[in-house]
Every structure is written in C-alpha cells, then in structure tokens.
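>>> take a look and give me a structure for this.
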Amino acid sequence: MSFPLLTATAVLPALGAIATAAVPAARRTVAKWLALLVSLATLALAGIVLVRFEPGGDRYQLTESQSWIKDFGVRYELGVDGIGVALVALTALLIPFIILAGWHDADPHETGSRRWRPTQGYFALILVVEAMVILSFEATDVFLFYIFFEAMLIPMYFLIGGFGDKAHEHGEGTAATQRSYAAVKFLLYNLAGGLIMLAAVIGLYVVAGNFSLQEIAEARANGSLHMAQSTERWLFLGFFFAFAVKAPLWPLHTWLPNAMGESTTPVAVLITTVMDKVGTFAMLRYCLQLFPEASKWATPVVMVLATVSIIYGALLAVGQRDIKRLVAYASVSHFGFIILGIFAMTSRGQSGATLYMVNHGLSTAALLLVAGFLISRRGSRLIADYGGVQKVAPVLAGTFLIGVLATLSLPGLAPFVSEFLVLVGAFERYPAIGIVATVGIVLAALYALVLYQRTMTGPVKPEVARMPDLRVRELLVVTPLIALLIFLGVYPKPVTDIVNPAVKQTMSDVHKTDPKPEVEAAK
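Reported below is the predicted structural model:
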C-alpha cells in the first residue's frame, strides 16, 4: 500500500495539537515552538501533495479509500482535485504565519488565568482547526465531509470565546460578554446551517444509496441515478444553505463581523482566510457536482444575492470605525465576488473564483496581520485613535499600504487577476449583474484608501509618537505574504494551471459551455 499522504497531512496537525496541549504549564514557550514546527512540517507535506499532483490527470488524485461504517455505506475516502489541492496548500501555508503572529496572544500574564494553561490550549486549538479544514478539502465521502464541516465549529467556538481581543474599547467585563455573544452567535448560525445540511445528507443517501461523491456524480452523469426535480432542488437548498452560512453570503453573514471583531487577530485571520473557504469550495464540489440541474435553477437568485453581498459589504465597510470590523465587511464583499464567479457558470468565472479563494487568503491575511501588529502597539481597534503612523513606523505603514492595495485589487497584485476573471465571467452571461458588481470595485477603493489615510497619514498623534516599527518576528510573518501577492499578481500561471482542469470538469458536470463571443475575432 502506498503511503497515505493525504491522511498524513491532516493527522500530523491533529497529533501536534495533542502534543502541544500536553506540554507542562511552565513550558509554554516549548508549546509555541512545538506548534510552529508541526505547522511547518504540515506545510512540507502539503508541498509534497502539490508536487505529486498532476494537473490534467485524473480528476481526484492521491486517493485513499477504506470501509468505515459498512452497513450505511460510509467510507473513509480522500482525494484532491486541482481546486482542493490549491486550498490545502493555502491552509498549510497560512497556519505557520498565524501561529507566529499570535506568539504572545495567550501568554498567562496577559490573560490573567494560569489554571487552564491558555497558551497550550490556544495553539493546540489552531492546529485542530487546521486538521479539520484540510480533511474537509480532501474528503470525497459526503458523510465524512459533513463530520469535519461541523466538527471544526467546536475549536473555533473556544478560540473566539476563550481568547478574545485585548484591544477593546470597553472594560474587561463588557469585553468578555461580547466575546461570549460573538462565540455563541457563530456557533448557532453555523449549527443551524449544519443541521439543515444533515437532513439533506440523509435525503441524498435515501436517493443514492451511498455517500461516495464520485459514485453519485458518475451515476448522475451516465443516467443510472435519477432524481425527481423537486427532490434535487430541496437537496440542493439544504447543502447550499449550510455553505452560504459558512461562506458567508448575505443575509447569513451577520455572525462574521462579531466573530472577527472579538477574536484575536490571528484567529480572525483563521476564520476568514481558512475556515470560510470551506463554504465556497463546497459549493463547487458538492452543489454543482451532485445537483447540476438544481444549481442552474438557483443561479439567478444566487447571482443576485452575491451581488447584494458585494455592494452591501463594501458600503458597510466604508462606514466602519473599527479596523477589524472593516476588514470583516470587506471580506463579505469579497466572498460575494467568489460566489458570483462560481455561479456565473463560465470557465473564466469559476477559474477566477477559485483563484480568488487563494488570493483573498493571502491579501486578507497580510492586511489583517499587519493591522493586528498596529493594534497591539496602540491598544485600540478604533480608526480615529491613529494618525501619522507612516512618519514613526514607515515599514509598518508600507506593508499596511500593500495589504490595503491588495484588498482593493490593484493591478500588479494577486487579487486583481482573480477579480478581473470573475467580472469577465459574469459579464459573459449576466452583463447587468456584472455592471452592478463593478461598483464594488469603486467602493473597495473608497474604504481601503480612507482606512490608510486616516491611520497612516496626517499629523502624528501623541499616542503613536513613540510607536516602534515592525520587529523581526513580525517581518517574518508579513514579508512572504507580500512576496506571494506580488508574484501571483505578475505571474498567476502556477495556480491557474492547477485549477483550470478541475474547473473544466465542473463545467462539464453542469452541462455548461462558455458563451460564444458576439463579435468574431478578425482573421
């Protein structure tokens, strides 16, 4: 039997979490280094997965399959396509930066609690989330996917509620209350989506007789499995609702600003750049592949909801006075672009959406982590408490500017390519929606540049006059992300070569071809 590489990529951080949690309380620095080394080892395994993956080869590669619950047809089945392998690599890449950025976030002298060993628990929970997210990207059994899709909520709940942001404008008691509220809201929203999805998973088993994604999709494609139109639509809605909550899509997004605002900055990055990608990834893998006709039936409504998300998220970002909540609403707008590309049902749109998942992860991680370093220095999340930072901390201001420019999709940085492809894909089938969605670009420039202007330029406020610039550890976090944003902005081919074959297969699943141009090219 060949080495189970996909299993190892997920099991390693899980075992690392157990080892990290078991480190004695007096050795919290050991726990930090252990978590970081485990995350780097996981990144190395993900790199091997990426190298061994053959673009244009079999749809699902490096597959593993073992019987699990035989009576119900549940199997332990793993496999990655081009979209899955790109997101596994993104997850494994970001976790070391998240751990390094949160190096001091859970130190006992800062939390005031020594009884629960918060440092060990903090980093162990991050590794647990990594393991579950990676397994969600790798699972090709619907029931197995559902287990990890829901199980990741538990460690995230404790990360949000147990390790809150210290830069809070209210007292500690109020901050603890708001953390609890944000954690409970996050859990209830996502559990509600998961329970509805569970009903749909059971319904799918009743119709198909098994949970294998590949077998069900092949049966649908060759006509051996027939679903009544109403059945397929109800099952699609059950799956889509859960994914729309996780993504998040308007109007199911309201848990995200609370969760990101009350979390530590690294946990906020974990939520929006890692965990939320499971929702949009699942729309491509499960909604379109299992329910192609229902996906086409729902497309007009989903496109409208995605457009509302783009405009609504950007408008609310413009009016924010809290840095982290501004980034949260900006992410709602960005996820609107991703979902718009998925349901445009064009190869350009879906390639752009997949590329957007990767690029959004890099750009939002860069911006939010630098913002976290800024907040930790001043002790406030309020935009009004800053001013003139570029004069006292020019490196911090410069990296923050690159993150801001990536957020507004400046040409030459990675998000521009993906956003351009999404809009082109939308224009091909839905020109009116494409025009409206383009307004989101203008609003993004407004909230992003105003954020930079109010925090970094102008007179130096007394509270920031002695603000130190980025330290070595912080530069180690930010520099690779910025380098990747520039590299993929100039040369996105390494990612598009991996995802494009998977996108073509998804287009084939829904029996869609790209519209022909109205004007033929000159010969």
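>>> only C-alpha atoms for contact and neighbour calcs from this point on.
Noted.
>>> would you map the strands across the stretch 401-523 of the chain?
In the stretch 401-523 of the chain, no segments count as strands under DSSP state E, counting those that start in this stretch.
>>> hmm, I was thinking of the stretch 51-200 of the chain
Under DSSP E, counting those that start in this stretch, the stretch 51-200 of the chain gives strands at 61-69, 74-80.
>>> just name the most buried of the ones you listed.
strand 74-80 (a mean of 22; mean count of other CA atoms under 10 Å).
>>> the residue lying closest to residue 445 once chain neighbours are set aside - how many residues pack around it?
Using CA to CA, 6 or more residues apart in numbering and skipping residues adjacent in sequence, the residue nearest residue 445 is residue 408, 5.3 Å away. Per other CA atoms under 10 Å, the neighbour tally for residue 408 reads 25.
>>> one more to line up against the first:
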Amino acid sequence: MNVPWLTVLWLLPLVGAVVIILLPPAAGKLARWLGLAVSVAVLALSIGVGLGFKAGGPTYQFVESHRWIPTFGAGYTLGVDGIALVLVLLTTVLVPFLLLAGWNDGGEKPRGTQAYIALTLTIESMVVISVVSLDVLLFYVFFEAMLIPMYFLIGGFGSGVQRSRAAVKFLLYNLVGGLIMLAAVIGLYVVTAEHGTGTFDFRQIVAAVTTGSLGTSSAVEKALFLGFMFAFAIKAPLWPFHRWLPDAAVESTPATAVLITAVMDKVGTFGMLRYCLQLFPDASTYFRPLIVVLAVIGVIYGAIVAIGQTDIMRLIAYTSISHFGFIILGIFVMTTQGQSGSTLYMLNHGISTAAVFLIAGFLISRRGTRSIAAYGGVQKVAPVLAGTFLIAGLATVSLPGLAPFVSEFLVLVGAYNRYWLAAAFGVTALVLSSIYILWLYQRLMTGPVAEGNERIRDLVPREIFVVAPLIALLLVLGIYPKPVLDIINPAVGNTMTTIGQHDPAPIVRPGTAHVPGMAEGPHR
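The predicted structure is shown next:
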C-alpha cells in the first residue's frame, strides 16, 4: 500500500488547526499543548520523508497525482525534490519552536490562544503544500490562501499599535501581486491549450518548454514571466517591492515575524527558482541583468538602512531585505554555485533570522520597549541572553564557522563567475552587516547597566529550549553543510539542465603569471 505521505504532511497541521479552534474557550492550556504536539508530529513526519528521500534518485519523489478539475487540466499533483525538501524541513523545524516562543501570545483575548495556534498551524500547512505542489493552479491557490491567516496574525495578535495598518499594507501588496500572477496563470493555460491539451501540470509544461513544442512567442513568454515574477518579488521581497515587510515584522509578535521572514517569504524565492526559471527560461535570461541589479541594490540598501534604525525589530527586518537580495542574486546569476548557495541560504537565513528575532523578542518582552537607546549593559544582568544574541547576530554577518557563511560564499562565487561586478558590490554588504550587528550589540549589551535594565532577567528554561537548538543548527551547518548540499545539488543540476544554462568556464587571459609545474596550454 502506497501511503500518501505528502498529503498527510500538509493535512495534519490543517486538521490540528480545525480541532484546536473548536476547543472550548477555557481550554487555552490544552490548545497550547495540542498545537505543540501536532507540530512535533509534523516535524517527525517530515524527517521521515527526508530520510526516505534518495538524493541520487528521481528528481521528484513521493509523487501523488489525482484528477482535480479535469475540464481545465488541473490536478492534485504533489512531489518533492531536493529544493522543496529543504524548505519543508525548515518550515516543520521552526514551527514547534515558534509555538514555544509565543507560548503566551493570544492569551489576552477570548479564545485568543486557540485562534493564534490554529492560524500558525494553518500557515504551516499552506506553506508545505505550496512547495510540494507540482500543479501550477494548485500552487497558486495556496500561495494566495496563506495571506488570510497571516493577515489575522498580524492585525489580530500583533504587539504594535499600528498592527492593523501593517496588516492591511501586507495584504494589499501581496493581493496586487497575486492578481497579476493569476492573469499570468490563466495566460499560461491558454498557451498550453493552443498547442495541445490545456494543462496546469508543471512537469508537462516544463517538458514542452524544453522540447520547444509549446511554441510560445517571445513577447508572450516575457509577459507571463513578469506576471509570475512580480508576485514572487513582492512575497520575497525584492527591492523596491519590500515596503510592506518592515511594518509587518515590527507590528507582529516576534514569533509571527519569524513566520513571515523565515517561512512564508521563502515561498517567493522558491517560486522564482522553480516557476520563473523553468517555465520561462528565455525570458528569465532576458531579464536576468535587471533582476541581478535589483538584487544587488537590495543587498546594499537593506544593510545601509539597517545601520540607521533606532528600533531593534525594524533593524532586524531590514537585514532580511539585504539577505533576500543575496538569495535572489544567487538564483538569477544562473550558476550551480549560485543556485545551490541560494537554496542553502534560504535554510540558513531561516534559522539565523529565527534566532535573532526570537532572542530580541525575549529581551523586548522584559524591558517593554523596542528602542535601542533604552538598553545598555544587558550582558551584565542576562549573560546567556546576551551570548546567544551575539552568536545569532554573528550568523547574520556570515561569520566563518556559522551556517550562513557557506551559503553566502557560494552565492558570491557563483555571481563572480557570471557577473564579477555584482559580486564585488555584494561583498560590501559583509562590511555593512558587521557595522549594524556589532554596533547593535554594543549599544544593547555592553557598557554600564542602563537605568531600568537592572531588573532584566536571563533566559528561562522554556526560552533556552527554543534558542539552544537554533544555535546548534547554526554551528553544525556552518561546519558540515555537506548532507544538505548533497540533497540540493541534484535538484539544482536538474534546474540548470532544464533552463539550458551552463557554468561559465574560467577565462585565462594572456599575460597571466605562469605557475611552475603546470602544463602549458592554449589561452582562451
């Protein structure tokens, strides 16, 4: 009997959400423990899928395919490749820790605890099915549907006074992108119908694109690419479509901010890598220089603006804009190093951002303010909190030995092989990121204890249980990323083959210094 593991994987948190929301108002404590149990069960199931995934096997594994809307060629088709598997594991690893970190979030309102946990599990469910979907229409449905629970998490449970405004801004930005993408999805179906049987099956469309049987004109392909790319650029977000993110992250609870930046936004970069590149390879190549320029601007802009922030959470939000620029840069330089680095960066950014957001949230909950100026000397009264914040902060700087270093290095190497100038500008962000993190740490944690900070207590066992595994993952993946790269690389190789791209060969120019012992050969 073939067990539909991927269906169980995305349905389990959704069923758990329904059960939790139906609990009586007085069952808040039960809702917390039940939500945590469901998220741990989902994590265990995803680990089982990961262990059953064969890195050298077929590109898409655990495939399920059923008829959904035959009239429109839409099917319920799921499958996981190495890239999707990494994002599934990232999502299912983070959600239990987010529920623990936000253990008391939502408790002030009647049935608030049940609603908060149910919304979180619903987003987990929708993110998982989005990345394992192999049907374009199915992907679009859940790509858009996840906006609704996130809107309520920001507007209904946010900790800022402007949370309603931030929630509306988030929703409007993403709905506009989604509507344009819907037009592109319909256009893609029309194109497939004109050259055969209309379908939304991703693998069938990619096969038709690869063989040239789809017969799309260049103008149509570019228009469809822009429709998909616009929605993904808002979701990711790519500069200058980023304006919704800082407000949403600041006005949310820390756990929800992590859910936005570390989990949900990755669907945008995943969509670029899977749908934009593979469905529209020629258009992707045509717009590649423009997107690379926007990505580099985002890298530098996010870092510079972060330096000038006076709000802890807003500063961290702008660092994510810089990191998303790196991820998108690696995707669109279209080299194996760049795309492998970008996929690994999605994982590492998710872990490091989760750690720094949550630790900052623990600090703010103790002091009651997000203003950097209100702090000082925290390491004297809360050394564990300060130490873990320093490690998480250094991870965002991509310090060697911590996980983001490997992924950022791969992105820069991949970018240099295709666009050396983009890589050169990207490297400047390493200096800028050192400034914003080390200066933030200095103002928050060092020096004499500021007035009002003497009462700040150190991390409690529940908080240590949240932070310690994230720090451990940053260290392990920083020292030994090979198991993850072994999963990612075959999927990246398949993407490169599908889009007809090859890594640029090293160019040896006349006059290059001769290395003794090396065989002479013709210069290129």
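>>> TM between them?
A TM-score of 0.96 describes the superposed chains when it is computed by TM-score structural alignment, normalised by the length of the first structure; 507 aligned residues with a CA RMSD of 1.0 Å.
>>> export the strands of the stretch 51-200 of the first structure as a markdown table, with columns for distance to residue 334 of the first structure.
Below are the strands of the stretch 51-200 of the first structure laid out as a markdown table (distance: least, CA to CA, whole Å):
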| stretch | distance to residue 334 of the first structure |
| --- | --- |
| strand 61-69 | 30 |
| strand 74-80 | 25 |
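>>> what is the burial count for the counterpart of residue 135 of the second structure in the first structure?
Superposed on the first structure with TM-score structural alignment, residue 135 of the second structure falls opposite residue 141. Neighbours of residue 141 of the first structure under the rule other CA under 10 Å: 23.
>>> please apply the same query to the one 5 residues further on.
Burial measure for residue 146 of the first structure: 16 neighbouring residues, criterion other CA under 10 Å.
>>> where exactly do the helices run in the stretch 351-500 of the second structure?
378-381, 383-396, 403-418, 420-445, 461-479, 482-498 (DSSP state H, counting those that start in this stretch).
>>> now, of those helices, which is deepest in the fold?
helix 403-418 (a mean of 25).
>>> the first structure: matching residues for that helix?
The aligned range for helix 403-418 of the second structure is 414-429, by TM-score structural alignment.
>>> likewise for stretch 174-182 of the second structure?
By TM-score structural alignment, stretch 174-182 of the second structure lines up with residues 190-198 in the first structure.
>>> quick one, what contacts whatever residue of the first structure lines up with residue 351 of the second structure?
Under the alignment (TM-score structural alignment), residue 351 of the second structure pairs with residue 362 of the first structure. Taking CA atoms under 8 Å, 6 or more residues apart in numbering, we find residue 362 of the first structure in contact with 94, 273, 481, 484, 485.
>>> and residue 470 of the first structure, what pairs with it in the second structure?
By TM-score structural alignment, residue 470 of the first structure lines up with residue 459.
>>> now residue 454 of the first structure
So, by TM-score structural alignment, residue 454 of the first structure is matched to residue 443.
>>> of all the contacts of residue 362 of the first structure, which comes closest to residue 157 of the first structure?
Nearest to residue 157 of the first structure among the contacts of residue 362 of the first structure: residue 273, at 16.6 Å, using CA to CA.
>>> please name the nearest non-neighbouring residue to that closest one.
Among residues not flanking residue 273 of the first structure along the chain, residue 361 sits closest, at 4.4 Å (CA to CA, 6+ apart).
>>> distance of that neighbour from residue 94 of the first structure?
The gap separating residue 361 of the first structure from residue 94 of the first structure is 8 Å, by CA to CA, to the nearest Å.
>>> in the first structure, what range does stretch 257-267 of the second structure match?
Against the first structure, the aligned range for stretch 257-267 of the second structure is residues 268-278 (TM-score structural alignment).
>>> for stretch 309-324 of the second structure, same thing?
So stretch 309-324 of the second structure sits over residues 320-335 in the first structure, by TM-score structural alignment.
>>> next, count neighbours for the match of residue 470 of the first structure.
Neighbours of residue 459 of the second structure (other CA under 10 Å): 19.
>>> wait, it sits on residue 381?
No - using CA atoms under 8 Å, residue 459 of the second structure is not in contact with residue 381, being 10.7 Å away.
>>> what's stretch 468-476 of the first structure in contact with?
100, 101, 373, 377, 392, 393, 394, 395, 396.
>>> swap in stretch 254-268 of the first structure?
Against stretch 254-268 of the first structure from outside (CA under 8 Å, 6+ apart): 98-99, 101-102, 105, 159-161, 163-166, 175, 178-179, 182-183, 185-186, 189, 248, 271, 324-325, 328-329, 368-369, 372.
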